[in-house]
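Chemist: Quick check, what structure comes out for this input:
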Amino acid sequence: VAVRAVAWLLLWEAAGFTCSPATTFNNTHFVAGKGATCSEIILRQEVLKDGFHRDLLTKVKFGESIEDLQTCRLLIKQYIPTGLFVDPYELASLRERNITEAVMVSENFNIEAPNYLSKESEVLIYARQDSQCIDCFQAFLPVHYRYHRPHIKDGETFIVVHNPDLLMYCDQEFPVLKCWAQSKVTAPCALNSKDICQWNNMKYKSVYKNLTLQVPVGLTIHTSLVCSVTLLISILCSTWILVAVFKYGHFSL
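Modeler: As a prediction, this is how the structure comes out:
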């Protein structure tokens, strides 16, 4: 029995399957430490509400404990496609009520233009820490559908919202930032600040490749009917207003 046991040990050692307990612990600790340090940032975007007026909700979850990143701020640079628009006056009202911290970047922005006459715009959203998740941030942005050209057959079209840029600025450097940071981007340090900071453009993993929205559009075969009914209603309403003015109005020379 002793001879067989020694023979098996020699065979296992020759095959390279044996290792000391200390070596096993060190290797496991190294792999676990590397996984914890370079864990992924998960980003999830979803659209709330129905109809032409929606809310774009962005959630960011860090694989690391956020306790070491309390001095960091998170900024989302969202690209708005031509099929959507963000109302800057609505954003100003929401900022006054402390509902969101978002500001338009694009200038000469027309909220009434249809999608085929508009351009892509940009919005900066300063994310807030989620009260229900210690290592999570979230950002809220109201978006609205633009009018699209009528189609010949299909009564719907699709809008693709590409993933945003995720920017982070920390008052002090952390080793974990080396796993996430890709490049430097200049942006205001805070919403109401004129100071410019060098933000880290972070790499992350998105739950969805891109967000796709479905928009109903009119049909070209209904053009004559819609124009006729609209013109008829306009004439009737105008006539009714004129009759009321001449009947109940008071004129003085």
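Chemist: Please make it C-alpha for all contacts and neighbour counts, starting now.
Modeler: Fine.
Chemist: wait, what's in contact with the residue lying closest to Leu69 once chain neighbours are set aside?
Modeler: Once flanking residues are discounted, Leu69 sits nearest to Cys170: 7.5 Å by C-alpha to C-alpha, 6 or more residues apart in numbering. Applying C-alpha atoms under 8 Å, 6 or more residues apart in numbering, we find Cys170 in contact with Leu69, Thr71, Cys72, Arg73.
Chemist: Quick one: the residues you listed as JSON lines, columns for neighbour count and secondary structure too.
Modeler: Below are these laid out as JSON lines (neighbours: other C-alpha atoms under 10 Å; DSSP: H, G, I helix; E, B strand; the rest coil):
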{"residue": "Leu69", "neighbour count": "18", "secondary structure": "helix"}
{"residue": "Thr71", "neighbour count": "12", "secondary structure": "coil"}
{"residue": "Cys72", "neighbour count": "13", "secondary structure": "strand"}
{"residue": "Arg73", "neighbour count": "19", "secondary structure": "strand"}
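Chemist: Would you point out the most distant pair within those residues?
Modeler: Leu69 and Arg73 (8.6 Å; C-alpha to C-alpha).
Chemist: Put together JSON lines for the contacts of Cys170, with distance to Thr24 on each row.
Modeler: Below are the contacts of Cys170 laid out as JSON lines (distance: C-alpha to C-alpha, whole Å):
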{"residue": "Leu69", "distance to Thr24": "32"}
{"residue": "Thr71", "distance to Thr24": "37"}
{"residue": "Cys72", "distance to Thr24": "36"}
{"residue": "Arg73", "distance to Thr24": "39"}
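Chemist: any idea which of the residues you listed is the one closest to Asp135?
Modeler: Leu69 (9.1 Å).
Chemist: Tyr169 versus that closest one, what's the distance?
Modeler: 10 Å (C-alpha to C-alpha, to the nearest Å).
Chemist: For the comparison step, fold the sequence that follows:
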Amino acid sequence: MWRRSNHKETNVGGKGGWRKQVEEKRDLKEILEMDASNVIGEGSHRRLSTSIKIQTQRANSASELSSFSCQFIILERLPSGVFADPFELQHLVQRGVFRDIAVFGDTNLELPSFLSNRSSVEIHLDVDQNILLDPTDIKVELPLHARYQPLNESGYSTVEFGAPDILMRCSKKENVENQSCFVKVVNDANSIGADIVWKIPSGRKAHAQLVYTVDTSTWVSVIIRRRFSGVSIRR
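Modeler: From the prediction side, this is the model:
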């Protein structure tokens, strides 16, 4: 669980005056905090849940935040043992759950874990201006699916998730020059807890050998029966 955050802002596509204005106000820098992240659900299909806490009581003039138009940009880096289905995610965009979403890296859904590469998901989420006026928790759930895992002695493969990168992109509503400010949430390494772990069933090597032995015995039995099924004993 993440309790504290440092923040960095970067001015893009605009003049220094806009950056100076944001630095002097400090409103956007003081309200973001990543609260928690976890894998929820059961089986091979789960959801990666991330909670973003908006602390408007830290801003000197929270009411002025209504003059900004903002959206969250969340970058999740997925381990090789899981994948996000691009078609499923596009349905969420069509339903209005996300503003936009994209999957980068290995998008082959059929590959097993040991043949696949890592991928990442970039999520864009609109922030209603009214949300910025009161302390709020925003929860983002990303559906994920487990790949086929290699056999091992424990019967499980463990995949670990790190902390996502989170940006809040804000611009003045009346800003005709399309100037924007990015506020990045940088997690404090001292306050981050254990990595998020998903234990995926993989099957045991010992069981695989047993299945192979049983299958071989079954085939031998079938062959013997077919060969001697037409043989009759004469006296």
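Chemist: Of the contacts of Cys170 of the first structure, which are reproduced in the second structure?
Modeler: Here is what carries over to the second structure from the contacts of Cys170 of the first structure, by both residues aligned by TM-score structural alignment, their matches' C-alpha atoms under 8 Å: Thr71, Cys72, Arg73.
Chemist: What does the second one correspond to in the second structure?
Modeler: Superposed on the second structure with TM-score structural alignment, Cys72 of the first structure falls opposite Cys70.
Chemist: could you pull out the helices for the second structure?
Modeler: 16-25, 86-94, 205-228 (DSSP state H).
Chemist: The shortest one vs the first structure, average distance?
Modeler: What it means is helix 86-94 of the second structure. Compared with the first structure after fitting, helix 86-94 of the second structure deviates on average by 1.4 Å (mean C-alpha distance after the TM-score superposition for the first structure).
Chemist: In the first structure, which residues correspond to that helix?
Modeler: Using TM-score structural alignment, helix 86-94 of the second structure lines up with residues 88-96 of the first structure.
Chemist: List the buried residues for stretch 30-48 of the first structure?
Modeler: For stretch 30-48 of the first structure, the neighbour count (16 or more other C-alpha atoms under 10 Å) marks Thr37, Cys38, Ser39, Glu40, Ile41, Ile42, Leu43, Arg44, Gln45, Val47 as buried.
Chemist: For the residue nearest the centre of the first structure, give me its contacts.
Modeler: With distances taken as C-alpha atoms, centre = their mean, Thr58 lies nearest the centre of the first structure, 4.6 Å away. Contact analysis of Thr58 of the first structure by C-alpha under 8 Å, 6+ apart lists Leu43, Arg44, Gln45, Glu46, Gln138, Ala139, Phe140.
Chemist: If we use 10 Å, what do you get?
Modeler: Contacts for Thr58 of the first structure were tallied using C-alpha atoms under 10 Å, 6 or more residues apart in numbering; they are 43-47, 76, 78, 125, 127, 137-141, 163-164.
Chemist: which residues are in contact with both of Leu69 and Arg73 of the first structure?
Modeler: Common neighbours of Leu69 of the first structure and Arg73 (C-alpha under 10 Å, 6+ apart) are Tyr169, Cys170, Asp171.
Chemist: Make sure Phe30 of the first structure is indeed in a helix.
Modeler: Yes. Residue state for Phe30 of the first structure (DSSP: H, G, I helix; E, B strand; the rest coil) corresponds to a helix.
Chemist: Please tell me how far it sits from Ala181 of the first structure.
Modeler: In terms of C-alpha to C-alpha, Phe30 of the first structure sits 22 Å off from Ala181 of the first structure.
Chemist: Kindly report the same for Arg44 of the first structure.
Modeler: Distance from Arg44 of the first structure to Ala181 of the first structure, by C-alpha to C-alpha: 19 Å.
Chemist: what's the answer for Asp171 of the first structure, then?
Modeler: From Asp171 of the first structure to Ala181 of the first structure the distance is 15 Å (C-alpha to C-alpha).
Chemist: Also Asp55 of the first structure?
Modeler: For Asp55 of the first structure, the distance to Ala181 of the first structure (C-alpha to C-alpha) stands at 28 Å.
Chemist: Gln132 of the first structure now?
Modeler: 26 Å.
Chemist: Which one's more surrounded, these two?
Modeler: Using other C-alpha atoms under 10 Å as the criterion, Gln132 of the first structure and Ala181 rank with Ala181 on top: 17 against 8.
Chemist: Look up the closest residue to the more buried one, ignoring the ones flanking it.
Modeler: Ranked by C-alpha to C-alpha, 6+ apart and with sequence neighbours excluded, the top spatial neighbour of Ala181 of the first structure is Met202, at 4.6 Å.
Chemist: mind checking what that neighbour lines up with in the second structure?
Modeler: Aligned partner of Met202 of the first structure by TM-score structural alignment: Val185.
Chemist: right, and that match touches Asp35 too?
Modeler: No. In this structure Val185 of the second structure lies outside contact range of Asp35 using C-alpha atoms under 10 Å: 11.3 Å.
Chemist: What residues does the aligned residue in the first structure for His45 of the second structure make contact with?
Modeler: Using TM-score structural alignment as the criterion, His45 of the second structure maps onto His53 of the first structure. Contacts for His53 of the first structure (C-alpha under 10 Å, 6+ apart) come out as Leu84, Phe85, Pro142, Val143, His144, Tyr145, Arg146.
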